[in-house]
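Enquirer: Provided below for reference: sequence and predicted model.
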Amino acid sequence: MTDPIEKLREYGYELPAPKAPVASYVPVNRSGNLLYVSGQLSSNENGVVQGLLGDNMNVVQGGNAAELCAVNILAQIEHTAGVPLHEIKKIVKLTVLVASTSDFFEQHLVANGASDLLVNVLGDKGKHARAAFGVAALPMGAAVEIEAVVEV
């Protein structure tokens, strides 16, 4: 399998420095061989990607925001937990929160942005269970927030 960092570059991303917590929590909590990665916002070097699906964002833009969340999850795994990406055994589960209007029903398609990136970067290790749902608002106005359970 190709190195995950190289696959990430093929996707157009460099692994960023991990984002610091914005409230009272730790970004990653390890229990045995499981990492619980706190919700990562749709953010990049320019700040938080804000928006509301069904209002000022479409599914493609939402999927791109979800990709950013996945990249930030990988950054937390490698930099905060100190686990090189090639040592990931399995992305066990993602929980995807999508800021959306009450008449937007495509949260699952937005979540595909993160799911597809993880599978493309990690191969079969990136296949996971998932929940995706809409919420009225997310911290800092983020369009998407994703938490992960990862086996290492």
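Expert: Thanks, I have the structure now. Numbering: from 1, shown residues only.
Enquirer: from now on I want contacts and neighbour counts done on CA atoms only, so please keep to that.
Expert: Fine.
Enquirer: what's the nearest residue to the residue lying farthest from the centre of the chain if we skip its chain neighbours?
Expert: Of all residues in the chain, residue 103 has its C-alpha farthest from the mean position, at 23.8 Å, by CA atoms, centre = their mean. With sequence-adjacent residues excluded and distances taken as CA to CA, 6 or more residues apart in numbering, residue 103 is closest to residue 54, at 7.2 Å.
Enquirer: okay, one more to line up with it:
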Amino acid sequence: MSLIESRLAELGVTLPDAPAPAANYVPYVVTGNTVYVSGQISMQDGALITGKLGEGMTTEAGAAAAKTCAISLLAQLRAACGGDIDRLVRVVKLVGFVNSTPDFTEQPKVINGASDFLVAALGDKGRHARSAVSAASLPLGVAVEIEAIFEIA
């Protein structure tokens, strides 16, 4: 087991298989030492986490949904690295989209669910630049979608 996967196991997380794309795109692109991972939607155990923040979904539930996106991002990274996720040098950037009402303003707290998890799992390698924005809706009605850029060795 890799060092990163051992740390994830300590946190009670096992990486799933990388989710297949839902449309006409690739799940990731590797160019040089950079991996661009397509947006990963909030889902757990194969079930979509749907909802709209500010309308029946709490910030805490949104943060939990964002964490599931981060887990999928790491699963895609592992696939991009041919199974060797320990090639990770650092998380460079996250771009998080939150399905929310126009008056909802806690997008950063929602995306913290992913950011906090990545730092807990990866230490300094998990610290990253980030954007957290609102969307009127997201694919399949999911609560959160997050894309990422990683540096690998």
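Expert: It's in. As the structure is a prediction and not an experimental result, all values here were calculated from the model.
Enquirer: could you measure the residue at minimal distance from the centre of the second structure against residue 22 of the second structure, distance?
Expert: Compute the mean C-alpha point of the second structure, and by CA atoms, centre = their mean the closest residue is residue 70, 2.5 Å away. For residue 70 of the second structure, the distance to residue 22 of the second structure equals 18 Å [CA to CA, to the nearest Å].
Enquirer: again with residue 72 of the second structure
Expert: Counting by CA to CA, the gap from residue 72 of the second structure to residue 22 of the second structure is 14 Å.
Enquirer: which one's more surrounded, these two?
Expert: With neighbours defined as other CA atoms under 10 Å, residue 72 of the second structure and residue 22 compare such that residue 72 has more, 26 against 9.
Enquirer: so when I look at that one, I'm seeing a helix, right?
Expert: Yes. Looking at residue 72 of the second structure with DSSP: H, G, I helix; E, B strand; the rest coil, it is inside a helix.
Enquirer: tell me who's in contact with it.
Expert: For residue 72 of the second structure, the contact set (CA atoms under 8 Å, 6 or more residues apart in numbering) comprises 15-16, 18-19, 40.
Enquirer: can you give me the strands in the second structure?
Expert: 28-31, 34-41, 43-44, 47-48, 52-53, 56-57, 88-99, 129-135, 144-152 (DSSP state E).
Enquirer: and the first one, what does it pack onto?
Expert: If I follow you right, that is strand 28-31 of the second structure. Where contact means 3 or more CA pairs under 8 Å, 6 or more residues apart in numbering; DSSP states H and E, strand 28-31 of the second structure is packed against strand 34-41, helix 59-80.
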